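Visitor: Need a 3D model of the following:
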Amino acid sequence: MTARPAPPQAPPPGLFITFEGGEGAGKSTQLARLARTLREAGRTVVTTREPGGTERAEEIRAALLSGIAKPYGPFAEALLFAAARIDHVDRLIRPALRVGEIVLCDRFADSTRAYQGAAGGVDPGTLRALERAAVGGTRPDLTLILDLPPESGLARARARAAEAGAGADAPDRFEAEALAFHARLRAGFLSIAEAEPARCAVIDAGAGPDAVEAAIRAVVAARLPGLLPAEPAPETASRDDAA
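Guide: Below you'll find the model as predicted:
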């Protein structure tokens, strides 16, 4: 009797890693560095951002960062972020995870909790309802919160804009907020990390980019074993040898 061929196996589920933090914390830089490391290790990586990531969501991003929705208040902005997130999750994030890819996202639902919630004053219960509608069960496996005093982050953001050249030095909708807003924002992200320690890891973003990258690699290696290539054992000298 001829044996039946084994049914094709479903690909392993992908992994979803998000980068969060205030303005100028270095999320985009560190996301690109982790993506490069993973690709060099043979992983298939999708990099994306919020708001954005899909054509429709990028259109909403442009409107939000221009400040066009600001007069309608933080709740209206939260609705727009949720609309962008629904398209992003449906069209990009879920399909990538379904085929076993690693998705690295610059901001996700925690940013809405922090910006429109902790800093903007929208009721947490309302935001939770929006989040359920937008993401369902598509939650990050790991969230890296890059923490930086707001004064330092805003200075970095201004320097970055100046380096980008003429026409790029005007702060966007959220960079232009007062320092007190950014202080509430930082507290909001730290509160999220405290409430969900199994998912979130706080990274000191005040160090240089290489040190921050090393800290992120250490967290990823510890939280998601086998994802990164093994680090070579460091060569150490005893105190007597160094004398």
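
Visitor: alpha carbons only for contacts and neighbour counts from here, please
Guide: OK.

Visitor: what about the helices in the chain?
Guide: In the chain, the segments counted as helices under DSSP state H are 27-40, 55-66, 74-88, 94-98, 109-112, 124-135, 150-164, 179-195, 209-223, 239-242.

Visitor: For the third one, which helices and strands make contact with it?
Guide: Packed against helix 74-88 by the contact rule (3 or more C-alpha pairs under 8 Å, 6 or more residues apart in numbering; DSSP states H and E) you find helix 55-66, helix 124-135.

Visitor: who's in contact with it?
Guide: 50-54, 56-58, 60-61, 64, 69-70, 108, 112, 116, 120-122, 127, 130-131, 133-135 (C-alpha atoms under 8 Å, 6 or more residues apart in numbering).

Visitor: now the angle between helix 124-135 and it, please.
Guide: Angle of helix 74-88 versus helix 124-135, following axes from the mean of the first three to the mean of the last three C-alpha atoms, to 10 degrees, is 20 degrees.

Visitor: ok, and for helix 74-88, which residues are buried?
Guide: Neighbour counts over helix 74-88 (16 or more other C-alpha atoms under 10 Å) mark 74-75, 77-88 as buried.

Visitor: another one to check against the first:
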Amino acid sequence: MAGCFITFEGGEGAGKSTQIDRLRSRLVQHAQPVLVTREPGGSPHAEEIRAFILGGHAKHLGPFAEALLFAAARIDHLDKTIVPALRSGTHVLCDRFADSTRAYQGSVGNIDKGLIDHLERVTLRGVKPDLTFILDLPAEVGLARARERRAGKGEGADRFEGEGVSFHQSLRQAFLAIARSAPQRCVVINGDQAPDEVEAAIWAALRERLPQITRDAVRPLDVA
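Guide: Below you'll find the model as predicted:
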């Protein structure tokens, strides 16, 4: 049986990494095979492209060039990591995927939707997430969280974290528009609440949308 492909999207500081790790732990405790990965990145060549993009080296080339670089990284990620895992029956949890390109470079970067659609068809070759969680919260809240996280690690802002608040407000609206356009695939989760509450909402949605993953779940772990 093929694994399920689950992606997490949202603005900076939305808590995607935290919730992916929590969902991974739950599924592992339910004896489900799980692989956690990320974009850009997730394979050796894709990680090299990630460092180039997030380091700001492609910014002067414009949104379309960045979209092409993301596509190149995504092709390698799919070929080397995602598709083999899914074919082996492993569930894949991915921190960002094609929706991020559609939001960051497409909507906010003003790349023509038809061009983004075509690039996506060529890149994905039919591979689509079974379920996408969009963690939504006010841009100001997310940026504050991101600053706090960076301060704790002694890191500076990356290519996108360093953009102004209006950029991130537009980004939030872009993700919500994606959710409205694909309601069968996307679930919007309120990210502006305690991590335990976010986790419970994600688990409840997973049980409803992909019951085959949680059919044998152990009851004491159910908090939803």
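
Visitor: re earlier: any of the contacts of helix 74-88 of the first structure buried? List them.
Guide: The buried subset of the contacts of helix 74-88 of the first structure (16+ other C-alpha under 10 Å) comprises 50-54, 57-58, 60-61, 64, 69-70, 108, 112, 116, 120, 122, 127, 130-131, 134-135.

Visitor: Spit out the contact partners of the spatially most central residue of the second structure.
Guide: By C-alpha atoms, centre = their mean, the second structure has its centre lying nearest to R96, at 2.1 Å. Listed by C-alpha under 8 Å, 6+ apart, the contact set of R96 of the second structure reads T7, F8, E9, G10, R38, E39, P40.

Visitor: Out of those, which end up buried?
Guide: Buried among the contacts of R96 of the second structure (16+ other C-alpha under 10 Å): T7, F8, E9, G10, R38, E39, P40.

Visitor: And the residues you listed, which is closest to H91 of the second structure?
Guide: T7 (10.7 Å; C-alpha to C-alpha).

Visitor: Now check the first structure for the residue matching H91 of the second structure.
Guide: Taking TM-score structural alignment, the alignment pairs H91 of the second structure with I102 from the first structure.

Visitor: And that match, how far from V219 of the first structure?
Guide: 16 Å (C-alpha to C-alpha, to the nearest Å).

Visitor: Check A233 of the first structure too.
Guide: Counting by C-alpha to C-alpha, the gap from A233 of the first structure to V219 of the first structure is 17 Å.

Visitor: Settle it for me: which of these two has more neighbours?
Guide: Here A233 of the first structure and V219 are compared on neighbour count by other C-alpha atoms under 10 Å; more neighbours surround V219, at 18 against 6.

Visitor: Just give the nearest non-adjacent residue to that one, would you?
Guide: A201 (7.4 Å; C-alpha to C-alpha, 6 or more residues apart in numbering).

Visitor: Looking at the second structure, name the residue matched to the one you found.
Guide: Per TM-score structural alignment, A201 of the first structure is aligned with V187.

Visitor: can you check A180 of the first structure too?
Guide: A180 of the first structure maps onto S166 in the second structure, by TM-score structural alignment.

Visitor: Report how many residues lie close to that match.
Guide: So S166 of the second structure, with other C-alpha under 10 Å, has 11 neighbours.

Visitor: what separates it from L23 of the second structure, distance-wise?
Guide: From S166 of the second structure to L23 of the second structure the distance is 31 Å (C-alpha to C-alpha).

Visitor: Same question for A217 of the second structure.
Guide: Note on A217 of the second structure: its distance to L23 of the second structure, by C-alpha to C-alpha, is 13 Å.

Visitor: Quickly compare the helices of the first structure and say which is most buried.
Guide: For these, the largest average neighbour count (mean count of other C-alpha atoms under 10 Å) is found in helix 109-112, namely a mean of 22.

Visitor: so how much does that one differ from the second structure once superposed?
Guide: With mean C-alpha distance after the TM-score superposition for the first structure, helix 109-112 of the first structure departs from the second structure by a mean of 0.1 Å once superposed.
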